[in-house]
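**Q** Sharing a model prediction with you, sequence too.
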Amino acid sequence: MAITAHEAALDHALGAAARGLAVIPLSRTKLPAVRSPHRTERRPASCRGECGQIGHGVHDASTDADAVRALFATAPWATGYGIACGRPPHFLIGVDLDVKNDGDGIQNLERLAIDHGFTIPLTVTVTTPSGGRHLWFFGPADTAIPNSASKIAPGIDIRGSGGYLVGPGSRTIAGEYVHAPGTHHRPIAETPAALLRLISPPPTPRLSPLSLPVSGQKAVALVSFVLESPSGQRNDRLYWAACRAHETDHGTELAQALVDAAVHIGLPEGEARATVASAAHRARRVAR
């Protein structure tokens, strides 16, 4: 009897999990297949699995075979799987080379290698339905590599901490993701040092009371709290810091500094401004 796309995806996902790669089931649209337990709530939840239920996207990813089977059993419509990046032991970095929408990522990576003096090593490579490629690299254990889209060059997206790659053997609306010939059993290569410098987050700036519009260590502590946010907690920590700033009557003066800090660590400026504005609205409501 022919194997179904769901069964094939589960089989491939279990194989990846056995290699130490944490996986989740994906739908044909490449999105996490397990539905959020918070989808009927009126206000979007910031929960990332703390509630003890599944349905939190990449935060559900596991290398445990029983857990993977349970995830797929919950989503029988899943026809693919995602591989979480930035997780130990591999701290996987995915270099997603697009050749369709935003420039030729394959050619642009070759130009970057020439310009910055590094060689693109042989590594696990997955071909996409559009003709693009996913290159897999070992990442550093001490640095969370941010996700980005065409930041280092057109057509080159980076999948880092909090992101995932569509795994080989997945079937999507666009087609199938498969290993490039000869790369299935190839070891994952280390990220070239020059490429790692291009995709690593900028160093956190040192703060002093003199660099802020409001004096005092409280202001420094609030901005530092945002700058030190781990991936997945940036928006929540920005909101908390903005609320505390209003409690000290300096919310308005510190607003721009908090937005700048959030943007520095990778939060989109529009989202950062909306979060700070939401904190200001809360402060006005509480003051009534």
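**A** That came through, no problem. Not measured: the values here are computed from a predicted model.
**Q** Every contact and neighbour count from this point should use C-alpha atoms.
**A** OK.
**Q** hey, where'd the helices end up in the stretch 1-150 of the chain?
**A** When assigned using DSSP state H, counting those that start in this stretch, the helices of the stretch 1-150 of the chain occupy the ranges 5-18, 65-74, 105-116.
**Q** Can you redo those as a markdown table, where the extra columns are mean neighbour count and distance to residue 30?
**A** Shown next, in a markdown table, are the helices of the stretch 1-150 of the chain (neighbours: other C-alpha atoms under 10 Å; distance: least, C-alpha to C-alpha, whole Å):
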| stretch | mean neighbour count | distance to residue 30 |
| --- | --- | --- |
| helix 5-18 | 20 | 12 |
| helix 65-74 | 17 | 14 |
| helix 105-116 | 16 | 20 |
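**Q** Reformat these as JSON lines; add distance to residue 281.
**A** What follows is the helices of the stretch 1-150 of the chain, written out as JSON lines (distance: least, C-alpha to C-alpha, whole Å):
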{"stretch": "helix 5-18", "distance to residue 281": "45"}
{"stretch": "helix 65-74", "distance to residue 281": "39"}
{"stretch": "helix 105-116", "distance to residue 281": "43"}
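**Q** who wins for proximity to residue 233 among these?
**A** Comparison of the helices of the stretch 1-150 of the chain against residue 233 by C-alpha to C-alpha identifies helix 65-74 as nearest, at 24.3 Å.
**Q** What residues sit buried inside the helix with the most length in the chain?
**A** Among the segments of the chain that qualify as a helix by DSSP state H, the longest is helix 269-287. Buried positions in helix 269-287, judged by neighbour count with 16 or more other C-alpha atoms under 10 Å: 272-273, 275-277, 279-280, 283.
**Q** farthest-separated two in the residues you listed?
**A** Set against one another by C-alpha to C-alpha, the buried residues of helix 269-287 have their most distant pair in 272 and 283, with a gap of 16.8 Å.
**Q** take the one below as the second:
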Amino acid sequence: MATLALAHALAAAAHGFRVIPLSRAKLPAVRSPHHHDPDPLPCRGACGRIGHGVHDATADPEAVRALFAAAPWATGYGIACGCAPYHLIGVDLDLKNGTDGAAALARLAREHAFAIPRTVTVLTPGGGRHLWLCGPPRLSVPNSAGRLAPGIDIRGVGGYLVGPGSSTTHGGYRLAPGSPAWSPAPVPPVLLRLLRPPRPAPPRPYQPGSPPSEQHAAALVRFVRDSREGQRNVRLFWAACRAYETGAGAELAPALVEAALHTGLPAREARATVASAARSAARRLRSPGACSPGERSGWG
């Protein structure tokens, strides 16, 4: 099974798609090198080892073989989204629990007057389908679940799609009859605008060094608590920076971490993000400009 998955992954890599091996549970098959660390910090592969999920994704055939050699139990492969040359956007149309993602997308197309292009379409074991679309190079589309409409999940930067030819616990993934094999169509401009969430409105302006009011502190916590998937680390980092810059970081940190946990961010990751914000805020106070909302990109 691993040999078959590797063959399919190499075929995808030959067309420029970056791939990783997946287990039967559709999770990255190579174990994290940090799983024994008592309190691991988020790592995207800077340590030089493999085992960082989608951050291991590669189109180099030798590197692909090395990844699969490290996970001989792999039964499938994932294709990283948001990467050059395709800047892939995956539209996951579910058919379960009373939702019909394909029908929901068709309604959106009618309401917003765009055509759903003929593109790579992968059938999933549960009766749903994945549409592959090319995104623009300098525009990041975040991952989301049900934000566009019930039954429609989006895989963007930091996400991955299960590739055709993969075998999972619930069945196999295969190209739909008549689907182009490796040529995703460009995302319709109107749909792209719908996929891009509005920029979050930050809390009211702050004065560095001045203690925050109760209203401002509550706004920072609410700013984190209202985070969606794909924004959680960015918002937590931004709010923690603001708190530490006003001298209230130690006081507000527990509430910010609790708000992040409410969004589904893992506890270790939330604490590591707040600690990173504390260090960055200290640098900013010494040298203005060192801490900015774009310094971290969201893992969650």
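**A** Thanks, I have it. Because the structure is predicted, anything quoted here is derived from the model rather than measured.
**Q** before we move on, back to that, could I get the buried residues of helix 269-287 of structure 1 in a markdown table, plus columns for distance to residue 159 of structure 1?
**A** What follows is the buried residues of helix 269-287 of structure 1, written out as a markdown table (distance: C-alpha to C-alpha, whole Å):
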| residue | distance to residue 159 of structure 1 |
| --- | --- |
| 272 | 22 |
| 273 | 25 |
| 275 | 25 |
| 276 | 27 |
| 277 | 30 |
| 279 | 30 |
| 280 | 33 |
| 283 | 37 |
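**Q** picking that back up, of all the helices of the stretch 1-150 of structure 1, which lies closest to residue 232 of structure 1?
**A** When those are compared by C-alpha to C-alpha, helix 65-74 sits nearest residue 232 of structure 1, at 21.5 Å.
**Q** Quick check, central residue of structure 2?
**A** Closest residue to the average C-alpha location of structure 2: residue 158 at 3.5 Å, with C-alpha atoms, centre = their mean.
**Q** any idea what it aligns with in structure 1?
**A** Aligning on TM-score structural alignment places residue 158 of structure 2 opposite residue 162 in structure 1.
**Q** In three-state terms, label its match for me.
**A** coil (DSSP: H, G, I helix; E, B strand; the rest coil).
**Q** Now check structure 2 for the residue matching residue 151 of structure 1.
**A** Residue 151 of structure 1 maps onto residue 147 in structure 2, by TM-score structural alignment.
**Q** Chain neighbours aside, what residue packs nearest to its match?
**A** residue 153 (7.5 Å; C-alpha to C-alpha, 6 or more residues apart in numbering).
**Q** and if you look at residue 247 of structure 1?
**A** residue 283 (7.7 Å).
**Q** I'd say the one you found and residue 246 touch.
**A** Yes - with contact defined as C-alpha atoms under 8 Å, residue 283 of structure 1 counts as touching residue 246 (6.4 Å).
**Q** follow-up on the earlier one: what's the helix or strand for the residue nearest to residue 147 of structure 2?
**A** Using DSSP states H and E, residue 153 of structure 2 falls within strand 152-155.
**Q** Just give me the mean distance for that strand relative to structure 1.
**A** Its match in structure 1 and strand 152-155 of structure 2 itself, once the structures are fitted together, sit a mean 0.3 Å apart by mean C-alpha distance after the TM-score superposition for structure 1.
**Q** could you point out which element follows that strand?
**A** Later in the chain than strand 152-155 of structure 2, the nearest helix or strand by DSSP H and E is strand 160-162.
**Q** quick one: which of the helices of the stretch 1-150 of structure 1 is nearest residue 167 of structure 1?
**A** Proximity to residue 167 of structure 1 (C-alpha to C-alpha) singles out helix 5-18 among the helices of the stretch 1-150 of structure 1, at 7.6 Å.
**Q** Now do the counterpart of residue 171 of structure 2 in structure 1 against residue 130 of structure 1, distance only.
**A** The alignment partner of residue 171 of structure 2 in structure 1, by TM-score structural alignment, is residue 175. From residue 175 of structure 1 across to residue 130 of structure 1, the span is 8 Å (C-alpha to C-alpha, to the nearest Å).
**Q** so who does the match of residue 158 of structure 2 touch?
**A** Residue 162 of structure 1 makes contact with 58-59, 84-86, 146-147, 231-232, according to C-alpha atoms under 8 Å, 6 or more residues apart in numbering.
**Q** how about CSV for the residues you listed, with distance to residue 221 of structure 1 and neighbour count added?
**A** CSV is the format used below for these (distance: C-alpha to C-alpha, whole Å; neighbours: other C-alpha atoms under 10 Å):
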residue, distance to residue 221 of structure 1, neighbour count
58, 31, 22
59, 29, 19
84, 32, 30
85, 30, 31
86, 28, 27
146, 24, 19
147, 26, 23
231, 19, 17
232, 20, 13
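**Q** from the residues you listed, which single one is nearest residue 96 of structure 1?
**A** Each of these was checked against residue 96 of structure 1 using C-alpha to C-alpha; the closest is residue 147, at 10.7 Å.
**Q** Go ahead and confirm the closest one touches residue 164.
**A** No - counting by C-alpha under 8 Å, residue 147 of structure 1 stays clear of residue 164, with 9.4 Å between them.
**Q** In structure 1, what residue corresponds to residue 84 of structure 2?
**A** Taking TM-score structural alignment, the alignment pairs residue 84 of structure 2 with residue 88 from structure 1.
**Q** tally of neighbours for its match?
**A** Residues near residue 88 of structure 1, counting by other C-alpha atoms under 10 Å, number 15.
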